[in-house]
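# give me the fold of what follows.
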Amino acid sequence: MAIMTIRDAILQTLHAEMERDPDILLLGEDVVGGNGTAGGPEAIGGIWGTSGGLYAKFGPDRVIDTPISESAIVGAAAGAALAGKRPVAELMFADFVGVSLDQIWNQIAKFRYMFGGKTRCPAVIRLVYGAGMNTAAQHSQSVYAMLTAMPGLKVVLPATPADAKGLLTEALRGDDPVMFFEHKTLYGVKGEVPDGDHRQRFGEARMVREGGDATIVTCGRMVNFSEKAADKLAADGIGCDVIDLRTTSPLDEEAILDSVEATGRLVVVDESPPRCSLAADICALVATKAFSSLKAPPELVTGPHSPIPFARELERAWVPSPQKIEAAVRRVLAAG
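Sure, this is the predicted structure:
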């Protein structure tokens, strides 16, 4: 297996899949170069560096710089998908998905249902999300719970380079709309990536580590933080199941419930505010389907119900941390 970053895994997957399937095209703000950057149209390959070399290989008909209009980007992707293409629409910041909610919520998510399965909409919308880079309240949010709540969408959050490749490949070869969330702080994370063709099915959570004392359920950047907390707890003889959801729609309910039935304790770690959140949804799932297995009330480790601060120290305090996760596990252990 090769060692690469999540950024490189995404870029290599786009290269491979666009070469394999001529119907795949990429569109978004500055995905070619944009902004008159020196050194030619691909001087930056997108501000996140995930589209380098695509323009030179596939040309202007398949790699398209767009105006600064999320509604236009997603609307164009919806039309292209209905016409038989497989568009990949990049939203530079997930925070601006609200500008295109009609296109996503009322159109893309419902085409297949409203036309009785006679049409499909294989659009992949890549959304860069999350706090941790001091980008303030309008560029740091985790909005996956909002999109998870919309029937008709697949919602994907890779936490490793291997999953970035496997999940993106699965998204590009499927026939359903996929919201593909990429945490901005994870682009540089390195790991092993399987060679050749690699697909990771949706709805299959990853057991990051096993332990019999508590279950930690999480996704995205919080997987890494949960692993750090589990390492600290293991030094004191406390073992945790750490579950990386990989996808929130579909959700691997079986993996969550099986683990909680074995450990009796649940901690859900979610990089978003707590009200109507993914954490609240998972706690409700466990309370409904595995209540008799619980030895203690579930713990939620989330951001507070407030905008994300710009100041570095305040942002660090806002984001769920390994220390907060460790403390939550210790609380469920002390409770029963």
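# drop to CA atoms for contacts and neighbour counts, all remaining ones
Will do.
# please identify the buried residues of the strand or helix carrying residue 313?
Take DSSP states H and E as the rule and residue 313 turns out to sit in helix 312-318. For helix 312-318, a neighbour-count test (16 or more other C-alpha atoms under 10 Å) marks 315, 316, 318 as buried.
# I'd like the next helix or strand past it.
helix 322-335.
# for that following helix, which helices and strands make contact with it?
Packed against helix 322-335, as judged by 3 or more C-alpha pairs under 8 Å, 6 or more residues apart in numbering; DSSP states H and E, are the following elements: strand 214-218, helix 221-234, strand 266-270, strand 299-302.
# now residue 232: closest residue in space that isn't a chain neighbour?
residue 326 (7.6 Å; C-alpha to C-alpha, 6 or more residues apart in numbering).
# my guess is that neighbour contacts residue 225. True?
No: here residue 326 lies out of contact with residue 225, judged by C-alpha atoms under 8 Å, at a distance of 9.7 Å.
# okay, the helices and strands packed on helix 322-335 in TSV with mean neighbour count and distance to residue 170 next?
Shown next, in TSV, are those (neighbours: other C-alpha atoms under 10 Å; distance: least, C-alpha to C-alpha, whole Å):
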stretch	mean neighbour count	distance to residue 170
strand 214-218	28	21
helix 221-234	21	21
strand 266-270	28	24
strand 299-302	23	29
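# number of nearby residues for the residue nearest to residue 206 when sequence neighbours are not counted?
Spatial nearest neighbour of residue 206, excluding adjacent residues (C-alpha to C-alpha, 6+ apart): residue 244 at 5.0 Å. The tally of other residues near residue 244 (other C-alpha atoms under 10 Å) stands at 28.
# gap between residue 244 and residue 114?
To residue 114, residue 244 is 33 Å away according to C-alpha to C-alpha, to the nearest Å.
# same deal with residue 217?
34 Å.
# how about residue 148?
19 Å.
# the more surrounded of the two?
Higher neighbour count among residue 148 and residue 114: residue 148, with 21 against 11, using other C-alpha under 10 Å.
# got a list of what the more buried one touches?
Neighbour list for residue 148: 154, 155, 248, 249 [criterion: C-alpha atoms under 8 Å, 6 or more residues apart in numbering].
# quick one, strands of this structure?
Taking DSSP state E as the test, the strands found in the chain are 2-5, 24-28, 63-65, 86-91, 124-129, 154-156, 178-183, 190-193, 206-209, 214-218, 240-244, 247-249, 266-270, 299-302.
# which parts of the second one are buried?
If you call a residue buried by 16+ other C-alpha under 10 Å, then strand 24-28 has these buried ones: 24, 25, 26, 27, 28.
# repeat for the first one
Within strand 2-5, the residues that qualify as buried are 4, 5, counting by 16+ other C-alpha under 10 Å.
# how about this one, so we can line them up?
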Amino acid sequence: MSVKVVRYLHGGEPGWGVVHDRRIAPLSCGATSTADFVANGLEAAWRSTSDQATLPLDAVTLLPPVTSDRQFLCQGTNYASHLRESGMDPDKIGFNTLFTKAPSCLAPADADVVRPAHVRLLDYEIELGLVVRKPLSGAVRVGPDQLHEFLAGVTIVNDISARDVQLPQAQFYKGKSYRSFGPVGPFLVLLDAQEWLRWPEFRMQLHVNGQPRQDAHCGDMIFKPHQTLSELSALHDLQAGDLIATGTPAGCAARAPGKLAMWAFRHLLSESAKWRLFIKKGLSNPAYLQPGDIMTASIRTDDGAIDLGEQRNRVVAS
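Below you'll find the predicted structure:
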């Protein structure tokens, strides 16, 4: 049975605990980072019982379950539906798009998302987050039934993106790394070997002001978690507690223009003119986030057996 781990502040002191209904069973693992928790707190979390839950969940301040000393790794264009809405043909993309976000953008699941003054096209992306269980300092071949050996748990990620920075400047890192652009949590959900096999059943849903924007199952991923772990391990070192955000499905505010407009963009306009037109058109798109908007994001199986909780983030102006 899955275990919901939370990192929190209570009385000014940080702590880790296991959530039982609406109460927390504090853990005495002394972890100061996600790496410490994975190394020293997993077994205690699995053993936690409801009679140890003495702290009301509503009495604490949430912290992201991934600490800012970890790598924040990301997959892009990993859902065919998102590729199509971005004007790309999924059948012509034969590689896994990998990039990073700054760990300093990590934010709690209920924190405000701050829109910088120069950003006008602010977008959302719900994603399944994977938290690494053990260091990988060389290439490994991970099988689809081995995820429990390499991953500690799952969490919700909202990959907030400044499209008017990311796309015109062709800089994913810059457009996605502003402070508060990475709400994570509320929980790090630990899964057993059989539950890890159910990740394709996880349903991701994101709403803005109560209106549905994104709704898809994680099984629609193009490059699956075991494939991405294998590829990343051959590329560079992974450490316990590192976070991998696995891409987003269709429903983002950013959309590709029609085929005629795309042809004109490619053949008739300069690069600078193309992006000026993109931003001008985007300013009339009501789907982009505005100060005062409320995002809610959830991931769970349809039967409710595995539930990663819900994020609730308000957009504010800087």
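# any idea what the TM-score comes out to?
Put the two chains on top of each other and the TM-score (TM-score structural alignment, normalised by the length of structure 2) is 0.28; 156 aligned residues with a C-alpha RMSD of 7.0 Å.
# related to what we said a few turns ago, would you turn the contacts of residue 148 of structure 1 into JSON lines with distance to residue 15 of structure 1 and neighbour count?
Shown next, in JSON lines, are the contacts of residue 148 of structure 1 (distance: C-alpha to C-alpha, whole Å; neighbours: other C-alpha atoms under 10 Å):
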{"residue": "154", "distance to residue 15 of structure 1": "22", "neighbour count": "23"}
{"residue": "155", "distance to residue 15 of structure 1": "22", "neighbour count": "26"}
{"residue": "248", "distance to residue 15 of structure 1": "26", "neighbour count": "24"}
{"residue": "249", "distance to residue 15 of structure 1": "26", "neighbour count": "23"}
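# among those residues, which pair sits farthest apart?
The largest separation in the contacts of residue 148 of structure 1, counting by C-alpha to C-alpha, is between 154 and 248 at 7.8 Å.
# pipe the contacts of residue 148 of structure 1 into CSV and attach distance to residue 6 of structure 1 per row.
As requested, the contacts of residue 148 of structure 1 are exported to CSV (distance: C-alpha to C-alpha, whole Å):
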residue, distance to residue 6 of structure 1
154, 20
155, 18
248, 19
249, 21
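# out of those, who's nearest residue 330 of structure 1?
Nearest to residue 330 of structure 1, judged by C-alpha to C-alpha, of the contacts of residue 148 of structure 1 is residue 248 at 26.2 Å.
# got the contact list for the closest residue in space to residue 19 of structure 2 that isn't next to it in sequence?
Distances taken as C-alpha to C-alpha, 6+ apart put residue 4 closest to residue 19 of structure 2, at 5.5 Å, once the chain neighbours are dropped. Residues near residue 4 of structure 2 by C-alpha under 8 Å, 6+ apart: 18, 19, 20, 187, 188, 189, 190, 308.
# is residue 4 of structure 2 in a helix, a strand, or coil?
At residue 4 of structure 2 the chain is in strand, as set by DSSP: H, G, I helix; E, B strand; the rest coil.
# buried set for the host helix or strand of residue 233 of structure 2?
Using DSSP H and E, residue 233 of structure 2 sits in helix 225-235. Within helix 225-235 of structure 2, the residues scored as buried using 16+ other C-alpha under 10 Å are 225, 226, 228, 229, 230, 231, 232, 233, 234.
# helix or strand right after it?
Using DSSP H and E, the helix or strand that follows helix 225-235 of structure 2 in sequence is strand 243-245.
# what about residue 324 of structure 1, neighbour count?
Neighbours of residue 324 of structure 1 under the rule other C-alpha under 10 Å: 17.
# circling back: need the strands of structure 1 in a markdown table with distance to residue 284 of structure 1, can you?
Below are the strands of structure 1 laid out as a markdown table (distance: least, C-alpha to C-alpha, whole Å):
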| stretch | distance to residue 284 of structure 1 |
| --- | --- |
| strand 2-5 | 35 |
| strand 24-28 | 37 |
| strand 63-65 | 42 |
| strand 86-91 | 31 |
| strand 124-129 | 25 |
| strand 154-156 | 19 |
| strand 178-183 | 24 |
| strand 190-193 | 34 |
| strand 206-209 | 21 |
| strand 214-218 | 13 |
| strand 240-244 | 17 |
| strand 247-249 | 15 |
| strand 266-270 | 11 |
| strand 299-302 | 11 |
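# and the gap between residue 16 of structure 2 and residue 73 of structure 2?
On the measure of C-alpha to C-alpha, residue 16 of structure 2 and residue 73 of structure 2 end up 23 Å apart.
# all helices for the stretch 201-318 of structure 2, in order.
Taking DSSP state H, counting those that start in this stretch as the test, the helices found in the stretch 201-318 of structure 2 are 225-235, 259-267, 271-282.
# with respect to residue 316 of structure 2, which of the ones you listed lies nearest?
The nearest among the helices of the stretch 201-318 of structure 2, by C-alpha to C-alpha, is helix 271-282 at 19.1 Å.
# and residue 43 of structure 2, how many residues sit next to it?
Residue 43 of structure 2 has 12 nearby residues by other C-alpha under 10 Å.
# list the buried residues for the helix or strand encompassing it?
Counting by DSSP H and E, the element that carries residue 43 of structure 2 is helix 42-47. Buried residues in helix 42-47 of structure 2, counted by 16+ other C-alpha under 10 Å: 42, 45, 46.
# contact partners for the first one?
When contacts are counted by C-alpha under 8 Å, 6+ apart, residue 42 of structure 2 is found next to no other residue.
# check structure 2 for its longest strand and report it.
In structure 2, with assignment by DSSP E, the single longest strand is strand 307-317.
# list the helices and strands it packs on?
Checking 3+ C-alpha pairs under 8 Å, 6+ apart, strand 307-317 of structure 2 ends up next to strand 113-115, strand 151-158, strand 294-300.
# pick the most deeply packed of these.
Neighbour counts (mean count of other C-alpha atoms under 10 Å) averaged over each of these peak at strand 151-158, with a mean of 27.
# what packs against it?
When contacts are defined as 3+ C-alpha pairs under 8 Å, 6+ apart, strand 151-158 of structure 2 packs onto strand 126-132, strand 182-183, strand 188-190, strand 294-300, strand 307-317.
# between the ones you listed, which gets nearest to residue 147 of structure 2?
Across those, closest to residue 147 of structure 2 is strand 126-132 (C-alpha to C-alpha), at 9.7 Å.
# got the angle between that closest one and strand 151-158?
Interaxial angle, strand 126-132 of structure 2 versus strand 151-158 (axes from the mean of the first three to the mean of the last three C-alpha atoms, to 10 degrees): 150 degrees.
# which strands or helices does strand 126-132 of structure 2 pack on?
Using 3+ C-alpha pairs under 8 Å, 6+ apart, strand 126-132 of structure 2 sits against strand 151-158, strand 203-208, strand 243-245.
# would CSV of those with distance to residue 55 of structure 2 be doable?
Shown next, in CSV, are those (distance: least, C-alpha to C-alpha, whole Å):
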stretch, distance to residue 55 of structure 2
strand 151-158, 22
strand 203-208, 29
strand 243-245, 27
